[in-house]
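Enquirer: sequence first, then the predicted structure, then my questions.
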Amino acid sequence: MRPYLLSGLACAACLAAGALLAQEAPRLTGPEPFTRETPAPPMQRQVTDDVRRMRNYPDQPPLIPHAIEGYALDLNANKCLSCHARKFTEQSQAPMISVTHYQDRDGNTLGGVSPRRYSCLACHVPQTGAKPLVPNTFVDMDALVEREPRRR
């Protein structure tokens, strides 16, 4: 067989596999054609019950269980720190930010929040009632451990 014929067959196989996967995957893009403008969907309501949620995996950043609309979070101000900074937690009754937020990348303890941890919304997000865009089969780690038969 000629080499260019083999590469053509391989390319055709890849395209067919890509088409098959594209049919199974849910559509996450906007309208057809992409140049057509459509109104944005309404913003989902935030869960604001102040109930702390269990984390799904170790080291998951906690979700924000309260409204944060209008919070200042820029170079000059961080509204989150007015309640969650160590010196304000007694009066606010908010959980203190982790001690890791007071460390630099080398593990040295700083006098204030590390600049790389200053932008809270880079890791912490509000919880909403939004439905998943794609099916989710996530199973919590503890549930997996409970499913395993005990070995003796």
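Expert: That came through fine. Model, not experiment: these values are computed from the prediction. Residues are numbered from 1 along each chain as shown.

Enquirer: okay, CA-based contacts and neighbour counts for the rest of this
Expert: OK.

Enquirer: ranges for the strands of this structure?
Expert: Using DSSP state E, the chain contains no strands.

Enquirer: quick one: the helices in it?
Expert: Taking DSSP state H, the helices of the chain run over residues 3-24, 81-84, 89-92, 141-147.

Enquirer: and these, which is most packed in?
Expert: Stretch with highest mean neighbour count among the helices of the chain: helix 81-84 (a mean of 17; mean count of other Cα atoms under 10 Å).

Enquirer: quick one: contacts of that helix?
Expert: Contacts with helix 81-84, where a contact means Cα atoms under 8 Å, 6 or more residues apart in numbering, come from 88, 89, 92, 93, 94, 95, 96, 97.

Enquirer: what's near enough to touch residue 51?
Expert: Neighbouring residues of residue 51 by Cα under 8 Å, 6+ apart: residue 65.

Enquirer: take a look at this one as well, against the first:
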Amino acid sequence: MNVKQGLGVLLGLAAATVAGVALAMDMTDRMRGAPITETTPPPPLMNSDNSDIRRVRNYAMQPPVIPHKIDNYQLDKNANRCMFCHARTQTQASGAPMISITHYQDRQGNHLAELSPRRYFCTQCHVPQVDLKPLVENRFVDVNELLRAEQQRQRGGASAPQR
């Protein structure tokens, strides 16, 4: 057996080993409850929250969530339905909060008269909400809660929040 044949045998054994390990592993997608090799039907769409109640943000600079339905809103290169209410010229009549002044700035920080093209597609950052059970456990702790726990710890009180 020459070097090339020996290398080929070695590579073949390595590939077989990897394939055997993969077969022995659990290949179930925990969120779907099915093997990753199977296609499953998507869950039904749920109705968005339409309460119009502003939600508290969990961290600094978090984009606010959309507290109303946006079904059938036109949001493409030709029209942005969100600006019918949220543009600075429309907020007095609509009662909707004005979009952040940062949405009227270009990449260099220059102020623009119109919405910046890079901020045009609102649902890149802002999303409607649905009241559902989380798919995975969430142990998120708000920064204010962390700061309160740290202050209590420094005063000799309770320990930091559990994660």
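Expert: All right, it came through fine. It should be emphasised that the depicted structure is a prediction, and the values quoted were computed from it without experimental measurement.

Enquirer: one step back: may I see the PyMOL selection of the buried members of the contacts of helix 81-84 of the first structure?
Expert: Buried subset of these, written as a PyMOL selection, criterion 16 or more other Cα atoms under 10 Å:
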select buried, resi 89+96+97
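
Enquirer: using TSV, please lay out the contacts of helix 81-84 of the first structure together with distance to residue 9 of the first structure.
Expert: Below are those laid out as TSV (distance: Cα to Cα, whole Å):
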residue	distance to residue 9 of the first structure
88	66
89	65
92	66
93	66
94	62
95	60
96	60
97	57
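
Enquirer: between the contacts of helix 81-84 of the first structure, which is closest to residue 68 of the first structure?
Expert: Using Cα to Cα, residue 94 comes nearest to residue 68 of the first structure of these, at 14.0 Å.

Enquirer: what's the match for the closest one in the second structure?
Expert: In the second structure, the residue paired with residue 94 of the first structure is residue 96, using TM-score structural alignment.

Enquirer: doesn't residue 101 make contact with residue 114 of the second structure?
Expert: No - between residue 114 of the second structure and residue 101 no contact is recorded; they are 10.5 Å apart, counting by Cα atoms under 8 Å.

Enquirer: would you mind measuring from residue 64 of the first structure to residue 32 of the first structure?
Expert: Counting by Cα to Cα, to the nearest Å, the gap from residue 64 of the first structure to residue 32 of the first structure is 35 Å.

Enquirer: of these two, give the one with the bigger neighbour count.
Expert: Set residue 64 of the first structure next to residue 32 and count neighbours by other Cα atoms under 10 Å: residue 64 wins out with 20 against 8.

Enquirer: got a list of what the more buried one touches?
Expert: So residue 64 of the first structure contacts 124, 125, 126, 127 (Cα under 8 Å, 6+ apart).

Enquirer: among these, name the buried ones.
Expert: For the contacts of residue 64 of the first structure, a neighbour count by 16+ other Cα under 10 Å gives the buried set as 126, 127.

Enquirer: wait, which of the contacts of residue 64 of the first structure is closest to residue 136 of the first structure?
Expert: Looking across those and measuring by Cα to Cα, the closest to residue 136 of the first structure is residue 127, at 16.5 Å.

Enquirer: hang on, the closest one packs against residue 62?
Expert: No - counting by Cα under 8 Å, residue 127 of the first structure sits too far from residue 62 to count as a contact (9.9 Å).

Enquirer: coming back round to it: can I get the contacts of residue 64 of the first structure in CSV with distance to residue 116 of the first structure?
Expert: Formatted as CSV, these follow (distance: Cα to Cα, whole Å):
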residue, distance to residue 116 of the first structure
124, 14
125, 17
126, 20
127, 23
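
Enquirer: just the closest of the contacts of residue 64 of the first structure to residue 108 of the first structure, please.
Expert: residue 124 (23.0 Å).

Enquirer: alignment lookup: the closest one to the second structure.
Expert: Per TM-score structural alignment, residue 124 of the first structure is aligned with residue 126.

Enquirer: could you find the closest non-adjacent residue to that match?
Expert: Closest residue in space to residue 126 of the second structure, ignoring its immediate chain neighbours: residue 65 at 5.2 Å, by Cα to Cα, 6 or more residues apart in numbering.
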